[in-house]
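>>> Pasting a predicted model and its sequence here:
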Amino acid sequence: MSQRFRTPRRVLAAAAATAALALTLAACGTDSDRDSGHGSAMGGMHHGTTSSPSASASAEGDGMASMPGMDAGSAGNGLAAAKGGYKMTSAVSALPGGKAAAYRFAITGPDGKPVTDFAVDQTQRMHFYAVRSDLTGFQHLHPAMAGDGTWTAPLAALRPGTWRLYASFTPGSGAGKGKGVVLSRTVKVSGTAMTSPLPKASGTTTVDGYTVAVKGAPMAGMAHQLTATVSRDGRPVTDLQPYLDTYAHLTAFHQGDLAFAHLHPETRAEGDHGGPTLTFHAEFPRSGNWRLFLQFQTGGRLHTAALTLHVG
């Protein structure tokens, strides 16, 4: 303001200085909140409005309410069934264990009607994730939508226990046009639930004969770059194929509350010769352990590598 409206009057100069000081103090307060876990920008979707999703998640009766300090950025942390006028609805609260099942749901808009217009994001109008409460189960699907706005996600067999199901989308019209949204609900899968401890934080993991190494030292509430390098038998892999318009798709979930983070790829996919190193823009809203699921494709086959990353 002081640069746009210069004036020799001492009164206005003093007022401008006071305003600048106030803004500086406000910014410092935001950083302090982030350091203490009470505010941030949502990892991977980086849009920065803040609110506590706990009440919204609890109000939907989904249980597993979010922990304090999780950001509800434009996309949100995925722990609420309703946000910004959009709501994930489903009559399904339980699924059978040990066999494939169809999960049906709808997204209603601010007007209360089912949304049928969705923008394409990474080749799909809807990304759907299923994650077990102990982070030992993960599925990433692209459900089909009927004309009335009902989506059907064909889930592979689920282990008994509690699962959180996420819908990630961008409205193609209406009040939320162009803004990413992540909503979720929980379901109980029948059978005897046996929990497993989360694997310790490690920079490497193997899947289908491939070794994936992730490097980076992310800090909560700050933007960082992560790199993932793919090798096989000690040799760099350079034949990664495009998957969802990129060479790898990376999502993360926080241990304990299952907050969602989508890490945006920075490597463009051009032909079937991706790798060995891929880069991602990462923003994690809070410290602790995050379970990363990196998906990449070779020879027409999709591979899903999982590892635990500690965020300081």
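Here it is on my side, so go on.
>>> Every contact and neighbour count from this point should use C-alpha atoms.
Noted.
>>> show me what contacts residue 139?
Applying CA atoms under 8 Å, 6 or more residues apart in numbering to residue 139 gives the contacts 129, 130, 131, 155, 156.
>>> The first one reaches residue 167, doesn't it?
Yes. The pair formed by residue 129 and residue 167 meets the contact definition of CA atoms under 8 Å, at 6.8 Å.
>>> what sits against residue 93?
With contact taken as CA under 8 Å, 6+ apart, residue 93 is in contact with 186, 187, 188.
>>> Structure two is appended below for comparative analysis:
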Amino acid sequence: MAEQDLDAVALGSVRTAERPVAATDADREVVSAVPDRATLRLALVVGGLVLAVLLGFGLGRINSGGPAAAMGGADSALADHTHAPGAGAHSHGVGQTEAAEAGGLAVSRDGYTLTPVSAEFTAGRPGELRFQIRDGQRRAVTRFAVVHDKPMHLIVVRRDLTGFQHLHPSMAADGTWSVPLTLPEPGVWRAYADFTALADDGRQTATTLGVDLVAPGGYAPRALPPPATTTTVDGFTAGYQGTPEPGLTVPLTFRITAADGTSPALERYLGAYGHLVVLREGDLGYLHVHPEPELVDGAIQFWLTTPGPGRYRLYLDFATGGEVRTAEFTAIVP
């Protein structure tokens, strides 16, 4: 998913002015509606401190780093609360339909457009992807909230759902994002920009935009592996419990086991113990998945809402021993 952090500070106190000495009769003869300089200074100080507190509160919400602070619209209904361990499948009511919709299906959505600046690739050779996020006035957006330690998450996968990459571009002052990218095999690839934009009026918009990338050459798509709830990567076994259901939010609980059967010490990666990307076969719809901030009985728990039946590919990023690995699963939603 460019290292930008927004910091907010604002707290202060005000001492009231000492009570003035009682006025004489001569003094009372002159009455003015214009406050003296001391009163004006005090009013300005108080007003400035109140404004600072309000600004600090707003920026603090932006910088909390989790979906609850940085996601707006329908997703905020999901992000603003956590789920108790053991909670089963459920619906969030209002906004559930929008929350279940897949993202990344278009280059334009929610008032923003993903515009590639440079996207020419030769299969197997290092290249670079450069792009901008533009608003409704075609201006390059330069303000983004930091979510999971990054202002931009870029997911790249071939259209047969192989070659998954989770990258974090860097942004230049003009709003151009760039990231080294190698497309290892020929074919059509999908790039997803997952971000939360900050508008001039302070509104936050979390969205995912997608664009196709092409590496010319002979393309032989691979069939998806059969559905399974366990897989191995670099000697580690990753398995999950939970059954996705159309239109419902369900918990998926992942456990990691080392080759000797022990549970390795999981480390935080991008502010969480794991990250899960779910893509739908066919249109490659991108699903937002919300993690619990802490381990649940030693396992990584996510909350997934699938929009409908189909085959899905799950990509779990987890870190142990200072290295990030990705475990991949195929799941069928009946």
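Thanks, I have it. Since the structure is predicted, the reported quantities are computational estimates derived from the model, not experimental observations.
>>> For the aligned residue in structure 2 for residue 253 of structure 1, give me its contacts.
In structure 2, the residue matched to residue 253 of structure 1 (TM-score structural alignment) is residue 279. For residue 279 of structure 2, the contact set (CA under 8 Å, 6+ apart) comprises 161, 285, 286, 287, 312, 313, 314.
>>> What helices and strands are in contact with the helix or strand hosting the fifth one?
Which is residue 312 of structure 2. Element membership for residue 312 of structure 2 (DSSP states H and E) is strand 310-320. Using 3 or more CA pairs under 8 Å, 6 or more residues apart in numbering; DSSP states H and E, the elements in contact with strand 310-320 of structure 2 are strand 275-280, strand 323-333.
>>> Let me have those in CSV, extended by distance to residue 78 of structure 2.
As requested, those are exported to CSV (distance: least, CA to CA, whole Å):
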stretch, distance to residue 78 of structure 2
strand 275-280, 16
strand 323-333, 21
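>>> what's the most buried one of those?
Comparing these by mean neighbour count (mean count of other CA atoms under 10 Å), strand 275-280 ranks first with a mean of 22.
>>> by how many degrees do it and strand 310-320 diverge?
Inter-element angle recorded for strand 275-280 of structure 2 and strand 310-320: 160 degrees (by axes from the mean of the first three to the mean of the last three CA atoms, to 10 degrees).
>>> Strand 275-280 of structure 2 vs structure 1, average offset?
Mean deviation of strand 275-280 of structure 2 relative to structure 1 after superposition (mean CA distance after the TM-score superposition for structure 1): 0.6 Å.
>>> Please state the offset of the helix or strand that comes right after that strand from the chain centre?
Later in the chain than strand 275-280 of structure 2, the nearest helix or strand by DSSP H and E is strand 286-287. Distance of strand 286-287 of structure 2 from its chain centroid, counting by CA atoms, centre = their mean, to the nearest Å, is 12 Å.
>>> Strand 286-287 of structure 2 vs structure 1, mean deviation?
Mean for strand 286-287 of structure 2 is 0.7 Å (mean CA distance after the TM-score superposition for structure 1).
>>> Give me the helices and strands touching that strand, please.
strand 275-280.
>>> Quick one: work out the angle between the strand it packs on and strand 323-333.
Using the same axes, to 10 degrees: strand 275-280 of structure 2 against strand 323-333 is 40 degrees.
>>> Give me the residue at the spatial middle of structure 2.
Centroid-nearest residue in structure 2, with CA atoms, centre = their mean: residue 147, separated by 4.5 Å.
>>> mind checking what that one lines up with in structure 1?
Residue correspondence to structure 1 (TM-score structural alignment): residue 147 of structure 2 is matched to residue 121.
>>> and the gap between that match and residue 131 of structure 1?
Residue 121 of structure 1 is 21 Å from residue 131 of structure 1, where distance means CA to CA, to the nearest Å.
>>> what about residue 226 of structure 1, how many residues close to it?
When neighbours are counted by other CA atoms under 10 Å, residue 226 of structure 1 registers 20.
>>> Then the one 10 residues further on?
Counted with other CA under 10 Å, residues neighbouring residue 236 of structure 1 total 15.
>>> wait, isn't it in contact with residue 213?
No. At 11.3 Å, residue 236 of structure 1 does not count as touching residue 213 under the criterion of CA under 8 Å.
>>> what sits in contact with each of the two?
Residues touching both residue 236 of structure 1 and residue 213 (CA under 8 Å, 6+ apart): 229, 230.
>>> Which helix or strand contains the residue mapped onto residue 281 of structure 1 from structure 2?
If you follow residue 281 of structure 1 across to structure 2 using TM-score structural alignment, you land on residue 303. Using DSSP H and E, the element containing residue 303 of structure 2 is strand 300-305.
>>> mean offset of that strand relative to structure 1 (after superposition)
Mean for strand 300-305 of structure 2 is 0.7 Å (mean CA distance after the TM-score superposition for structure 1).
>>> Contact partners for the residue nearest to residue 182 of structure 1 when sequence neighbours are not counted?
Excluding its sequence neighbours, the residue lying closest to residue 182 of structure 1 (CA to CA, 6 or more residues apart in numbering) is residue 168, at 4.4 Å. Going by CA under 8 Å, 6+ apart, residue 168 of structure 1 touches 126, 127, 128, 180, 181, 182, 183.
>>> how deep is the counterpart of the fourth one in structure 2 tucked in, by neighbour count?
Residue correspondence to structure 2 (TM-score structural alignment): residue 180 of structure 1 is matched to residue 206. Residue 206 of structure 2: 21 surrounding residues under other CA under 10 Å.
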